[in-house]
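Participant: sequence and predicted structure below; questions after.
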Amino acid sequence: MQLFGLTDLRCEYRVNPVGIGNRVPRFSWKLTGTGRGIKQASYRIQASEGDPLFQTLTWDSGQVRTDQSVHIPYEGSPLKSRTIYHYRVRVRDSRGAESDWLSAFWETGMMDFAEWTAHWITCDLELNNRSPEASQMFRKTFEAGESPVSARIYATALGIYELELNGKRLNENKFLPGWTSYHKRLQTQTFDVTDLVRRGDNAIGITVADGWYKGRIGGHPNNFYGDQRAALLELHLKYEDGRQEIVITDGSWRVDTGPIVMASIYDGETYDARLEKEGWSTSSYEDDDWLPVSILDHGKQMLVPEENLPTRVMRELKPIAVLRSPAGEKILDFGQNMVGWVSYSVMAPTGTIIELAHAEVLDRDGNLYTDNLRSAKQTTRYVCRGSGSEVYEPRFSFQGFRYVKVTGYPDDVSLESFTAHVIYSALDETGTFECSDESINQLQSNIVWGQRGNFLDVPTDCPQRDERLGYTGDAQVFIRTAAFNMDVASFFTKWLRDLKADQLPSGGVSNTVPDTLPGWDLHSAAGWGDAAVICPWTLYLCYGDKRLLEEQYDSMKLWVEFIRNLGEEEFLWNSGFQFGDWLALDAPAGSYAGATPKDFIATAFYAHSTDLLVKAARVLGKEKDVAEYEELHKRVLEHFNLEFVSKNGRLVSPTQTAHVLALGFGLVEGTVRTRVEQDLIELLEQSNHKLTTGFLGTPYLCSTLTDIGRTDLAYKLALSRDFPSWLYSVEQGATTIWEHWDGRNADGSFWSADMNSFNHYAFGAIGDWFYRVVSGIDTDSEQSGYKHTRIHPRPGEGLTYARASYQSMYGEILSLWTIEDGIMIIQITLPPNTTGTVILPNARQEEVTEGGMRLSESYGIRHVVPQEKDIRLELESGSYRFQYAWRL
């Protein structure tokens, strides 16, 4: 008997989201069951405003005959702000079985900025003889006549903030309200505080630090977005008799500074425990000596309910060793390059200063190496209170580190006293990859840790030096790998909205999002600005999110038109600022840009973005645009070949990146393509199979070799341990991805002090090749979001085993292969309500068995199509085990 049911009911990618602003939210679920061929035949959704029993409905879809189980839009009565909605789903499968109801809820935030009645409150600290670097603490007491049945706080800040209510800190979520293009979009958060408000006197506290808003960022001094921190808050109380009360930020609040005397994104945090104001967020605290607040004249039109998943402490690590450096330093080694902070316990006399300096690596002598941090100090200081055991944990700064130099700690530095708190956006980890080569497994771990460290509200380039910016180039080259490793749909949706908000009227795109370079001419570089097109299209492929594609379409189109109108030549991109193939090893001396001509790269990306725009227009039914941009793409290809291909079919640029882009983007055809393929192979052979590519060539290198039938060369590159290679850094002990192939030399010396991050995920884009080629998991672009999965594992010399899993929106996809004693075993899992195409490599139909049976006898296999060397199978959902003799 087949078991059948539902699981993982979600609203806008989230389980029971609170405070969202979607006026037409979408629902998704997964089917469960045993056996093969499980398929949804129909669904029914019911929604109710505040009624978990569904006795009164705002929507009843009725029985809808479809197999769609993701992105089902709400079609009921218009939604209200600050309201909880319950919904439930029941489905029938193709055999007529019906599931039980599965229920969940979502809650709307303050959906319209005009609803806010609170005022922005602030205080000029310097004018009131307080340190302007110190964090501000705002407080307010209020009275509740009785315990409310519902209490919600809606809040945001100019700066980053934490909330307290009746002495309890609310923030499991860190660095609120997150980093957006603040003048255009500022997120607000919703907190359920029903259980914390009590009858009688209560108190609210808000601490606000500089954060990205007022602190220095992106090479700018302080006050990049504004010169005053401020808080905005409303507490809405609902009572059993229907009464409602609102507490708002206004002139009645009080403000002061406290123990956080400095907090900076780059420089760290200084905390003086002697300045603590015990009980400051309780109603009994005496605040007569506190300052009155000022009302800040700042608009609210930019306010939007929270879109991204919040930053949280996601892991905790203990140090693995205490080192004594040649310079006499006490250094903690946490064994993993990470992002976050370190907490510790201590007993010391009052006024004792404990300092932690954070770094990614040690120098060749074993001392803490901080030159690559440039001006970022990455230091926390704690001034002891001097009364018993004290525990310190930073709150408003983060560091990128593996090693921590401890100064001033009064006792022996013990492993037990220190804990590293790893922070990043709270993204579900959806993918796993492992194989028979432990170095590759370490590389995969490095890729994932690089993503953890740099996906902190925005996709940063690096998390340690005085940069930490949302570089568009890094994001677009890594996004496909990122979408395998984690559920990044909400993360990139929010970021792309900022990209669109910061996009220039001309269509140009900042090289960082949010834009930290306004007014500069250094924007809209090829491979960077193209994130406007590449990222939405990739999210559509991975999640089937047609709404996001529609939302970003104008931005995508505007970017292509920007290129089209740039300079004097409509069909070539040969003007404007360019990074080129950043950090390629064939760069001329004294340059960061590789040898591939910048106009070659720019025109290649011009063609690529135009091609993706055509595909997006086709998905969205914009046939007029399809015709127009197909013609533009054709003309760009013509001019590319006239400009960059010789009469004999040779590319004018003899670099690996030039050949990879020409092939990977489909810029050459026929005999020219054949020649370019041969030349790429020759270039690799001339270099003894050493890569020379940079940020823009590397992500496409191995996949392009696979596309031209030379997966064997891709394996040689991927498994190489010599410099330059992905595994070279692993051999040097790396635990994250390096910015440079030679970030650290074998003798312990460093490539550079100016630009040498050891946690920089761009070259980690090789992870996409592990998933899509080695294990073979890919989505079908015609049925995006893994509704139909293509699985084509491609074993290669050097591996005898590979396993990848991916938690799609339909459920887990698995591809596992092993080769032992001349026998190939391939295990496949396709989740319910999906289908798949599976390619069995180097297989003969008469030799293949599935679960011990011939293919023609196996249930769930719809078609068997022998090909030149392979067998193509069309499968229903379920798990399969294929076995056959392996021949190369």
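Facilitator: Perfect, thanks for sending it. The shown structure was predicted, so the numbers you read here are calculated from the model rather than taken from an experiment. Numbers count the residues shown, from 1 in each chain.
Participant: please count neighbours and contacts with C-alpha atoms only from this point.
Facilitator: Noted.
Participant: contacting residues for the residue most central in space within the chain?
Facilitator: Taking Cα atoms, centre = their mean, the centroid of the chain lies closest to Phe455, which sits 4.5 Å from it. Phe455 sits next to 424-425 when contact means Cα atoms under 8 Å, 6 or more residues apart in numbering.
Participant: list the buried residues of stretch 658-673.
Facilitator: Using 16 or more other Cα atoms under 10 Å as the burial criterion, the residues of stretch 658-673 that qualify are 658-665, 667-668, 672-673.
Participant: now Ser264. Nearest residue, chain neighbours left out?
Facilitator: The shortest distance from Ser264 to any non-neighbouring residue, by Cα to Cα, 6 or more residues apart in numbering, is to Ser397 (5.7 Å).
Participant: tell me which element that neighbour falls in.
Facilitator: Element membership for Ser397 (DSSP states H and E) is empty, with no helix or strand holding it.
Participant: would you agree it is in contact with Tyr266?
Facilitator: Yes: assessed by Cα atoms under 8 Å, Ser397 is found in contact with Tyr266 at 7.4 Å.
Participant: out of these two, which sits in the busier spot?
Facilitator: A count of neighbours by other Cα atoms under 10 Å puts Tyr266 above the other of Ser397 and Tyr266, at 28 against 25.
Participant: let's verify that one: helix, strand, or coil?
Facilitator: coil (DSSP: H, G, I helix; E, B strand; the rest coil).
Participant: which residues touch it?
Facilitator: Applying Cα under 8 Å, 6+ apart as the definition, the contact partners of Tyr266 turn out to be 216-217, 376-378, 397-399, 464-466.
Participant: picking that back up, so of the buried residues of stretch 658-673, which ones are in helices?
Facilitator: Of the buried residues of stretch 658-673, the ones assigned to helices by DSSP state H are 658-664, 672-673.
Participant: which of those residues sits closest to Ile331?
Facilitator: When those are ranked by distance to Ile331 (Cα to Cα), Val660 comes first, at 43.9 Å.
Participant: quick check, that closest one in contact with Gly697.
Facilitator: Yes: here Val660 lies in contact with Gly697, judged by Cα under 8 Å, at a distance of 6.5 Å.
Participant: ok, and what's touching the helix or strand harbouring Lys615?
Facilitator: For Lys615, the element it lies in under DSSP H and E is helix 598-619. Residues from elsewhere that reach helix 598-619, judged by Cα under 8 Å, 6+ apart: 525-527, 530, 533-534, 537, 546, 549, 553, 556-557, 560, 563, 572-575, 578-581, 623, 625-626, 629-630, 632-633, 636-637, 640, 644, 658, 661-662, 665, 667.
Participant: second structure for comparison follows:
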Amino acid sequence: MTSTSLAPQPAGLRQASVSRFSAEYRTDTAFVANPRPRLSWVVATESTDWQQTRAELRLTRAGAVESAVHEGPDSVLVEWPFEAIDAGEQVAVEVRVSGNDGGTTAWSAPLALAGGYLEGPWQAEAIGLPVLSRAEIPLGQPGQLRHEFTVGPGLAKATLFATAHGVYQAEINGSEVDDQVLKPGWTAYADRLNHETTDVTALLKQGANAIGVWLAGGWYTEKYGFHGFATPFYGEQPAVKVELHLEYADGTRQTVASGPEWRGTTAGPLVSSGIYAGESFDARRIEAGWSLPDFDDSRWLPACLDSRAADSRTAGSKPWAEATPAVAPPVRRIEELPVREVLTTPSGATVLDFGQNLVGRLRIRVSGDAGRRITLRHAEVLEDGELSLRPLRLAAATDSYTLAGGGEDSGEEEWEPRFTFHGFRYAQVDNWPGELDPAAITAVVIHNDMRRTGWFECSDPMLNRLHENALWGMRGNFLALPTDCPQRDERLGWTGDIQVFSPTASYLYDSLGFLSSWLQDLAIEQSHRNGVVPIVVPAVLGMLESPVAAWGDAATVVPWVLYERFGDLGLLGRQYRSMCDWADALLRVRDSSGLWQGQMQLGDWLDPAAPPDKPGAARTHGDIVASAYLFRSLDLTAKAAAVLGADDDHGKYSALAEDVRSAFLAEYVTPAGRMVSDAQTAYSLALMFGISTDPVQRQALGDRLAELARLGGYRIATGFVGTPLVADALTVTGHMDAAERLLTQTECPSWLYPVTQGATTIWERWDSILEDGTVNPGEMTSFNHYALGAIADWMHRTVAGLAPAAPGYRKQHIAPRPLRSLQHAGTSHETPYGLASVAWKRSGERILVEAVVPPGTTAVVSLPDGSEEFEVGSGRYAWDVPDAAPAAAYGAVSLDSPLSAIMDDPEAYAAVWQAIDAHDPAAAAQFRKDTVWYRQTSLNQGLIFTPAPIKREIGSALSALSGTRTDVPSLAPREH
């Protein structure tokens, strides 16, 4: 071994401590969704090679103390060792941990928990806004509901439970009950509703009190569909259930529940509201004190009992599903961004640039005359200097605010939309009174309030921006559910997008609770379709109800990823039936060859070779994608069965996967290692799904993949399916240089091309903005789609070098692979056991690697010098090894050099196209885009139609370049 370990010396028996103690899955509230919540804790210690030997748990309930001992090393999602927590019961639990260093931590700070579920069925009735006749009220009309009640003396605790068909916010005595937005989110409404549980004791007082509810349709009354055929799916009007539980010191209880005695209005300031349309607010219609007691609501009408739900498509005999506590962290206001620049468009409009494509809405502060209506319109990009609205399709994405006014002494009015959101970087402001002060408008970023857990940085600012774009893409699309895009008339839970992005999502944020919630809906929707997973969850499109490869496979891939990344065996067990049902559904559509063929597929969606109006027309045949995923889902189901101890299922699905493997190789792979679809995605699937296992064949497939990458000039040639796999497929077959060229390419299509165009999120299409600056003419042109940002996972695992080697990072794989073009790179990840990190930097001809392995874990280390792997325990480490991939040494080049040698020599390639560009920029662009970089064709032959004077200049440029390389032989660079 050529490396030396510089592991720190033990610092003695410094006192270890419990640095984080939590219950599944939410940490933002004491209320738990599970009567027996699993517990996790993180230990901080200076001791190296530290492992937990036992943990003691102490529970305090009703003044009594109970204890339990947990033997062994497990500290993540440990089963609850006490009696279940009753509904509304408040307990406190502490933990102290003993380690193999002989020490024991102090008791942790008490973790307060409370049963966040109802003891019995809801007493509240579902109520909607008053309606005299259906003709009077538009679809999804928003409004307000209110009710007054009396609180007696000695109030000890008050807990609010609420859910909705739609979106709501509650106020008590004039104050909002929490800081959440768009509650209760979007679930498969007919079968599952979330409710929030909120401690509102501090908002109540003895005597008269009032509760008010803002209510709008949100996702429940939205129209879904494409090409102008969108229709309502769930219901026409929103409704809400509200239940307030009061507990007094003397043990008595009181319940305030929604019912027909509540009163409501649709004549309030919230004029209209829609997810796609935006929101309209008229401040002249505000009724001050409406959520305070003693408000005169005589003009308000009795609330309607929600009998209308029985008319919806999905209601049937059970219009309101049982509401259960939310397990995903809620949507909140996360960040605020100021205006970066105020622009005046060619048409004279005022447009604000916030410098970042984001998801949220605007908050304005304004003074002016009563009745002035300010309009805010949102867009992601500009085209010809104006807002580019065509990509929004039928989404108006427009908010409006009508001022209350009231004269010079009325002061500023402040407003932010309540029940909508937009994807935007730019906002056009119309009819602003007087001169616009940019400080008066703020962009409010909203998404589910997940804990950030992953970071990456390197010496290349463009790669840092790419990673940041992937991060912002996730932030914008993790809003209530994992959506495809946040701006146009879609924003749906496309299963294919999260299937490919789930590893990246699991690294960047603690997304376990969020995705666990969504997977419940996936299983529900699947159960209505005989095991078939719909292409969007919740399922609102009613299209492609047959199995679709790479989309429906979210049923197997996402639970397995969450098990790998978080170690959640319970979730894997819960989703196991869904995994089997999907696998069985695929077995029913196999043809006589044993493969999945002959059905409509989305395939390698948005392959850059696909025409703008045919995004599924990829270079890799859909049958290859489908059959590869057939193997993938059978293989993952077999692995899950093994982990869960379902031995019979393991044998069954393993055997079926082997049958598919054999059939796939016989059908699609030639003996020489070529694939029937000679395209990068096909090779990547065979390699990274483990379909090809023979080392000779795998090398042949990898060699051809690398050749295809070079033939295409190291421009991206993959879509949604192949893009997350191609860099890994090149890496594992020894073509790291080719993977690097793909990653660092700036020509279109590439990961960095959008960065060169100023992108601040990941685009849906590789060329959402064309090279001439115009917006792609395809109907689907989003500038915030996270799927292609899945490359970030390779950057974490390979470029920086940190990956899980056992579920939940109980063992890590530290294996940095320094890119030639970088001087340093590093990543850190807050694993379930604590912070792990790897960083490397070049120093002369050496590579310095530093790593942190968190307590309770180990790591397998593979250093970049190619030395033998070894294992280490927890602690801080540093290694100094030879640089196995120093800057490439290139030889002399000329017109007689092979095209492949020119492409593999970045300086020579630049010299050639720049010589052409000096005379004919259009010809240079065509040369760069259309040349096929063959191994046995010379540059001179490739320039057959190039005028002789330009050829001579190219020859001179190459000769000058070669002159700087006189001591270097004419050899093509090595691949690693």
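Facilitator: Looks like it arrived, so ask away. What you see is a predicted model; the values in this text were computed from it and never measured.
Participant: which residue in the second structure aligns with the residue nearest to Ser264 of the first structure?
Facilitator: Following TM-score structural alignment, the counterpart assigned to Ser397 of the first structure within the second structure is Thr420.
Participant: and Ser653 of the first structure, by the same measure?
Facilitator: In the second structure, the residue paired with Ser653 of the first structure is Ser677, using TM-score structural alignment.
Participant: check contacts around Arg54 of the second structure.
Facilitator: Taking Cα under 8 Å, 6+ apart as the contact definition, Arg54 of the second structure lies against 69-73, 97-99.
Participant: which bit of the second structure covers the helix holding Lys615 of the first structure?
Facilitator: Counterpart in the second structure of helix 598-619 of the first structure, with TM-score structural alignment as the criterion, is residues 622-643.
Participant: nearest spatial neighbour of Val548 of the second structure, chain-adjacent residues omitted?
Facilitator: Using Cα to Cα, 6+ apart and skipping the chain neighbours, the partner closest in space to Val548 of the second structure is Gln601 (5.7 Å).
Participant: from Gly734 of the second structure, how far out is the one you found?
Facilitator: For Gln601 of the second structure, the distance to Gly734 of the second structure (Cα to Cα, to the nearest Å) stands at 32 Å.
Participant: cool, and Asn469 of the second structure?
Facilitator: Asn469 of the second structure sits 28 Å away from Gly734 of the second structure, going by Cα to Cα.
Participant: look at the two and report which has more neighbours.
Facilitator: Set side by side, Asn469 of the second structure and Gly734 give different neighbour counts by other Cα under 10 Å, the larger being at Asn469 (26 against 17).
Participant: the more buried one matches what in the first structure?
Facilitator: Following TM-score structural alignment, the counterpart assigned to Asn469 of the second structure within the first structure is Asn446.
Participant: mind checking what secondary structure that match has?
Facilitator: helix.
Participant: over to Asp474 of the first structure?
Facilitator: State at Asp474 of the first structure, reduced to three classes by three-state DSSP: helix.
Participant: what about the nearest residue to it once chain neighbours are set aside, neighbour count?
Facilitator: Taking Cα to Cα, 6+ apart, and ignoring the residues beside it in sequence, Asp474 of the first structure has Ala762 as its nearest neighbour in space, at 5.3 Å. Around Ala762 of the first structure there are 29 other residues, counting by other Cα under 10 Å.
Participant: and Thr849 of the first structure, by the same measure?
Facilitator: For Thr849 of the first structure, the count of nearby residues is 18 (other Cα under 10 Å).
Participant: correct me, but Lys787 of the first structure touches Thr835?
Facilitator: Yes: Lys787 of the first structure is in contact with Thr835 according to Cα under 8 Å; the separation is 6.7 Å.
Participant: who has more neighbours out of the two?
Facilitator: Set Lys787 of the first structure next to Thr835 and count neighbours by other Cα under 10 Å: Lys787 wins out with 27 against 24.
Participant: and the helices in the stretch 451-600 of the second structure?
Facilitator: Assigned helices in the stretch 451-600 of the second structure, in chain order: 461-477, 495-508, 512-527, 554-566, 569-587 (criterion: DSSP state H, counting those that start in this stretch).
Participant: the stretch 201-350 of the first structure now?
Facilitator: Going by DSSP H, counting those that start in this stretch, the stretch 201-350 of the first structure shows helices at 211-214.
Participant: just among the contacts of Tyr266 of the first structure, which is most surrounded?
Facilitator: Per-residue neighbour counts (other Cα under 10 Å) across the contacts of Tyr266 of the first structure peak at Gln464, which has 32 neighbours.
Participant: let me see the contact set for whatever residue of the second structure lines up with it.
Facilitator: Alignment note: Gln464 of the first structure maps to Gln487 in the second structure; criterion TM-score structural alignment. By Cα under 8 Å, 6+ apart, the contact list for Gln487 of the second structure reads 276, 379-380, 392, 395, 397, 422-424, 782.
Participant: thinking again about what came up before, can you find the partner of the residue nearest to Asp474 of the first structure in the second structure?
Facilitator: Ala762 of the first structure maps onto Ala787 in the second structure, by TM-score structural alignment.
Participant: again with Ser343 of the first structure
Facilitator: For Ser343 of the first structure, the residue aligned by TM-score structural alignment is Arg363.
Participant: one step back: the contacts of helix 598-619 of the first structure, buried ones only, as a ChimeraX selection?
Facilitator: Selection command for ChimeraX covering only the buried members of these, criterion 16+ other Cα under 10 Å:
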select :525,526,527,530,533,534,537,546,549,553,556,557,560,563,572,573,574,578,579,580,581,625,626,629,630,632,633,636,637,640,644,658,661,662,665,667
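Participant: out of the helices of the stretch 451-600 of the second structure, nearest to Leu132 of the second structure?
Facilitator: In terms of Cα to Cα, the element of the helices of the stretch 451-600 of the second structure nearest to Leu132 of the second structure is helix 512-527, at 35.0 Å.
Participant: who's in contact with the closest one?
Facilitator: Outside of helix 512-527 of the second structure, the residues within contact range by Cα under 8 Å, 6+ apart are 24-26, 187-188, 191-192, 326-329, 448, 481-482, 506, 532-534, 537-539, 555, 559, 562, 566, 571, 575, 578.
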